[in-house]
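Trainee: return atomic coordinates for the entry below.
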Amino acid sequence: MSTREISDRMPSGETLHALRITNAKDFYRSTDHEKHPPGFVASANSPGFKELRLRNRASQEYEISSNAAQRSSRGHEFDSSPPGNDNITAKPSNVQRQSVEYAHSSTMRDVHPPTAQPSGIFLQPETHPITEDQLINEVRAIYAGLVMVEKKCIEIVKQQNEKPEELTDLQWQAIIALHRTLLHEHHDFFLASNHPVASETLKELARTYTMPARMWRYGIHSFLELLRKRLPFSLEHMLTFIYMAYAMITLLLESVPAFEETWIECLGDLARYRMAIEEVDMHDREIYTGVARYWYTKAADLNPDVGRIQHHLAVLARPNQLQQLFYYSKALISVQSFTNARDSILLLFNPLLDPARAANKYSKYYPRVLTLFVEAHAALFTRHDVSTFITPAEQFLDQLDKHAGIIGPLFREQGVYIVAANYAAIFDFGHDDAIIPSMFNGLSQRSEMLDKAYKYWQENTACIQTDIACRTTHDQTISNSRQAASFASHFAFTTLDIILERLGDNNTLPCVHVSLAFLWCAAMVPGSMSYIQADVPWARLATFLNALIRPDTDMSEIVENEEEFPAHEADVSWQLPEDFLMHGLCWSRLYHPPGFFSEIAEDDERSIELPSVAVPRTRRCLWLGARLAKFNRWLDYNAESRTFSATAFANDLAVLSGQHQVLRRGLSGQHDADTSMEGA
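Mentor: Sure thing, here's the model as predicted:
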């Protein structure tokens, strides 16, 4: 049966008036119009109620008490359930109902009473399987009631937004009850349309009518926004509604897995709302921040290419400026870029560029060197004059080595954030006029791209870097994407040069791994590499790779199997922590092989890094070095001496880059006095 046939069988207006209304008076206990918001129909006999289909839920409560003890009980119930726990409890009358009610079906009313046996044991009651036509009728009836409740919810929220008036507790409770009914109608619709006997057409109705999005928009989000605007007076009711909606979405996550991605993101949004309204107990705020981050991380694993989810993680990263910069930049250069992040990232950048706030932009509770790094990127993003970029960039470069030595293992994560944000700046944060991001659109198979890249680099031997000449003076303004990419490339690889100086420091391996992966992906897209190749410290990179080669390192295996992605070690996850941070970036698609993220560890396990992880990470770096050397362009590998070296072409590029050097190093004496807290 087609969708059109099912839609044509939706009940007419006259049929809707004949739908049963059970317990309507329990739902709206008062017929006093003054106790309800303007436009809210309170009488069970009014025409508006005749259009509502409310199935018989004798034990269901339609009024949520604002009693503090009950709210506390619900809060304890929410807190005691760890993220991802599918056993979040709710009132039996709300969530432990039958999946589909067939009260209107004459067949289902024909119940055969059990027959008592001499032994006192009753036989199993006879049941009659539901037919597809009966199921279609049930879905039609559920949808009709859902539309009526949805319409009423939209009207009330719209009216309260246009003509805000003070509402009493009973009025808030009535509106909450109405939205709860809408969520229950959606729940019944999902279960009925996904019944085992349902046809494929019937199962697709939820997608056809965009039911998950409608449930979130009209059943949850619009009402949450209304409650948020009425804070602090609506705080009690907002808490009640969040807990109720969280329990319902958790139930849907378990019972309707077809929309798992949507439910997980909804749970993250609800936890973020709960976090945002907690202004008293900072411990609770941290708990709900962790809950929201848990759900968003799961959502990012399911949809790594969606920049919107990275934007959510950026919001949760406050007040960590470096982490915010990383997630905002990732949202902008993901495969599916989230352009709204351009407005959000300005909330991070503007205070750092505002002269009126210059005295307060550095906090004693946050490392100054990281604030300088974010400030330099703020100048690149907003395209200020070059001097606004040069000053914080040079101070950051001067303090980076000292900072990396002080924080030790924490630099494993911070280093990845730093280099990944730098490479996002080379992509000009996905601006509309950005040149490089468009080169990574519509990529073909990696093997095919490699063959084309090998041929290109063999035929093109000119020692050039596109647009390198635009960074010669300090008194100009960064006016276009080409200039922004050139300055960003200079900044990114000067940063990498400092990191590569820390030979023997395993805490720098994650960011070097990300950098090598970026260079290899850029080499497969020759147009992008032409914007950065002169700035890359190839000689320093070769020295760093040589320091990774131990006497027991089997380089022959790494070089001979360079076409295959390095296999993971026993008892060690195939994915490294930085793999998840790269996952979803528009350039990283060329790095990880298909199915690489098919089996992944839980989020809390990824942050636990054992010493044994250094082995596969080192192999990855050496493997990427061998892949770059195969281009015979920038690096060379000698199998006899087991060493990497920069090619003559790379040395010529270094000379070219030196002629356009604008960032200076070695200013420690000037800035040490200004350096505040260097700890994490």
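Trainee: going forward, measure contacts and count neighbours with C-alpha atoms only.
Mentor: Fine.
Trainee: quick one, what contacts I498?
Mentor: Contacts here follow Cα atoms under 8 Å, 6 or more residues apart in numbering; on that basis I498 touches L397, L400, D401.
Trainee: any of these buried? List them.
Mentor: L397, L400 (16 or more other Cα atoms under 10 Å).
Trainee: just give me the closest of the contacts of I498 to G669.
Mentor: L397 (13.2 Å; Cα to Cα).
Trainee: just the buried residues of the helix or strand containing the closest one, please?
Mentor: With elements delineated by DSSP states H and E, L397 resides in helix 386-407, which encompasses its position. When neighbours are counted by 16+ other Cα under 10 Å, the buried residues of helix 386-407 are found to be 386-390, 392-400, 403-404.
Trainee: this one next, for a side-by-side:
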Amino acid sequence: MEDMTVSFHHSPSDSNGASGNWPFSGHVNELQHDHQMGNSSIDDQNYSYYSDAGGEPQGMIKQLRIHPVTEEQLINEVKEIHTGLVMVEKKCIEIDRKQAQSKTELSQRQWQTLVSLHRTLLYKHHDFFLASQHPSAGPVLKDLADKYAMPARMWRYGVFSFLELLRQKLPGSMEYMLDFIYLSYSMITLLLESVTDFRDTWIECLGDLARYRMAVEEFDKRDRELWAGVSRYWYNQDENQENGRIQHHLAVLARPDILQQLFYYTKATISVRAFPIAFDSITKLVIPLMNMQSQKGNLTTSFVTTHAALLMQAPVDEFVSRANVFLATLQNEISQVRRNGQQGVLFMSCNISAIFHYGSKYGVMETDFTLKLRNPTAEDRLSAIKWVSGASTAANHTTYSDLSSQLLFRASSLTFHTLIVMLGQVGDANMHPSVHISMAFVWCLMLNPAAIQRLEPLVPWSLLATYLNSLFDPDTIISKIEDESFPLLDDSTAQQLPEDFLIRGQAWSRVYYPERFFEGAPTEDNRPSIEGYSTEVARRHRCLWLGVRIATVCSSYSY
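Mentor: Below is the predicted model:
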């Protein structure tokens, strides 16, 4: 059974999960009233009664007068709900903790009681969210759910802890685990529709629940694949693709495709919000493959074992041997690159992660590469030009350990030797996506002089120039590729390319894309499975535009 990953790590301020002093306790007593939330009074005079003679109405019934819910009513309602919620939450924490340490099998009645208790906690949370997010609620009331991490508490104490207990007690708890998964799934789906402020949280919870359902399905392969697809659907709906934890979840769902797993794990390490646990997951993935002979295995296996040698800091001879096997295999099988060339994008993305030493804070590039939350400015370009022209100050003299420098050199060599093989396939459109993201990476490096000065000698500039010249077609819009602005074509052309979604969320790629570039972008299920001609035209313009941009700040080749 797969290892499950905790999706939330928030801990309430006390050991029992309670939130401490409730902010309204000081003044709620002053807000005395006789109404409960949602109640309204209807005066007798609003009705016209039927007469005794003939039963005919004396007149039309007026519209009923409904009193709106007031802020005071909502405050009292939320306070009352939270008091009950904390009581049930404490009980759930206590029982889950006790049963997790016990090896005693629970009876049917005990399981039913536990399911009922956790169901009650979910209902309490549902009521809390509806009351605190009511349209009549003020800003302070609406902020309570976020301030006290109520979504995280609901998941951790209402769902996750109990699911882990149920999983621990398998197979005897299977029936109750399935029932509780379906119950939680229904409740969170309801919250997704009614409490939209926490949409990304609910989406991740639904993905996690579907992943649990997949994990416990050990007999029906079709059901397992179905729930894996459901989980993947929810994770891809998440608008916050900068979250490395989501990428880690997608890696788990990618089994047994080791290339997809390595891609998502490595992406998790260099996401804007990196997920450090992914480093250990990469290690567990690649170590079993280290015993395979370098001369055996297919393209994917040789690639993953090369990364294993990098990750495990194998002797340089072993790394070179494995890298040469991969590059030779790639050269022989380059015409069979699958997924409309996207397989090559996965190779390059993993290699870029290796350059950053898989997100390690001790990596050389992690120190040199200045990440920005904005697009490159004229100041960035001027800094790059000064470095190239020699007008800048002396090169970065920061001292690094020999090991860190060696690992950077190995990863960079693997990256650009892979690119050399791809650049040799002039005329093969399947290589364009890989070349595109490679050039995007080089462009981002050029805007960071301290970073590019280490890698500039390894970039195959001559081959790159030859490849770019082959991309010019009669339909090339010269003004687009020479303009400083990001090359967006006409409105009839999809602005996002398939590979954009693969490098989206990686920390280095933020410098490449314009602000709000992915706003309104189609989800994975809504993207065309077959690329049209317009996609290829847009991709060629991107590559040429990047070539011109790089040439403006680089002395190694010109436009």
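Trainee: state the distance from the equivalent of G145 of structure 1 over in structure 2 to L311 of structure 2.
Mentor: Correspondence of G145 of structure 1 to structure 2, assessed by TM-score structural alignment: G84. In this view, G84 of structure 2 and L311 of structure 2 are 50 Å apart by Cα to Cα, to the nearest Å.
Trainee: kindly report the same for G390 of structure 2.
Mentor: Relative to L311 of structure 2, G390 of structure 2 is positioned 35 Å away (Cα to Cα).
Trainee: please identify which of these two sits among more neighbours.
Mentor: Counted by other Cα atoms under 10 Å, G390 of structure 2 and L311 do not tie: L311 has more neighbours, with 19 against 10.
Trainee: so how many other residues sit close to the residue found closest to that one once you drop the neighbours it is linked to in the chain?
Mentor: Taking Cα to Cα, 6 or more residues apart in numbering, and ignoring the residues beside it in sequence, L311 of structure 2 has T283 as its nearest neighbour in space, at 7.4 Å. The local packing count at T283 of structure 2 equals 16, with neighbours defined by other Cα under 10 Å.
Trainee: residue in structure 1 matching T283 of structure 2?
Mentor: T283 of structure 2 maps onto L346 in structure 1, by TM-score structural alignment.
Trainee: which part of structure 2 matches stretch 268-281 of structure 1?
Mentor: The counterpart of stretch 268-281 of structure 1 in structure 2, using TM-score structural alignment, spans residues 207-220.
Trainee: what comes up buried for the matching stretch?
Mentor: For stretch 207-220 of structure 2, the neighbour count (16+ other Cα under 10 Å) marks G207, D208, L209, A210, R211, Y212, R213, M214, A215, V216, E217 as buried.
Trainee: contact partners for the fourth one?
Mentor: What that stands for is A210 of structure 2. Listed by Cα under 8 Å, 6+ apart, the contact set of A210 of structure 2 reads W227, A228, V230, S231.
Trainee: if we go to structure 1, which of those residues are intact?
Mentor: Retained in structure 1 (both residues aligned by TM-score structural alignment, their matches' Cα atoms under 8 Å) from those: W227, A228, V230, S231.
Trainee: show me what the top helix by length along structure 2 is packed against.
Mentor: In structure 2, taking DSSP state H as the definition, the longest helix is helix 71-100. Identification of packing neighbours for helix 71-100 of structure 2 by 3 or more Cα pairs under 8 Å, 6 or more residues apart in numbering; DSSP states H and E yields helix 108-132, helix 161-168.
Trainee: and M244 of structure 1, what pairs with it in structure 2?
Mentor: Using TM-score structural alignment, the partner of M244 of structure 1 in structure 2 is L183.
Trainee: which strand or helix spans that match?
Mentor: For L183 of structure 2, the host element (DSSP H and E) is helix 174-194.
Trainee: what helix or strand is A309 of structure 2 located in?
Mentor: Taking DSSP H and E as the criterion, A309 of structure 2 maps to helix 299-311.
Trainee: quick one: the residues in structure 1 that that helix pairs up with.
Mentor: When helix 299-311 of structure 2 is aligned against structure 1 using TM-score structural alignment, it corresponds to residues 369-381.
Trainee: cool, and stretch 453-468 of structure 2?
Mentor: Stretch 453-468 of structure 2 lines up with residues 530-545 of structure 1 when matched by TM-score structural alignment.
Trainee: and for stretch 414-430 of structure 2?
Mentor: When stretch 414-430 of structure 2 is compared against structure 1 (TM-score structural alignment), it corresponds to residues 491-507.
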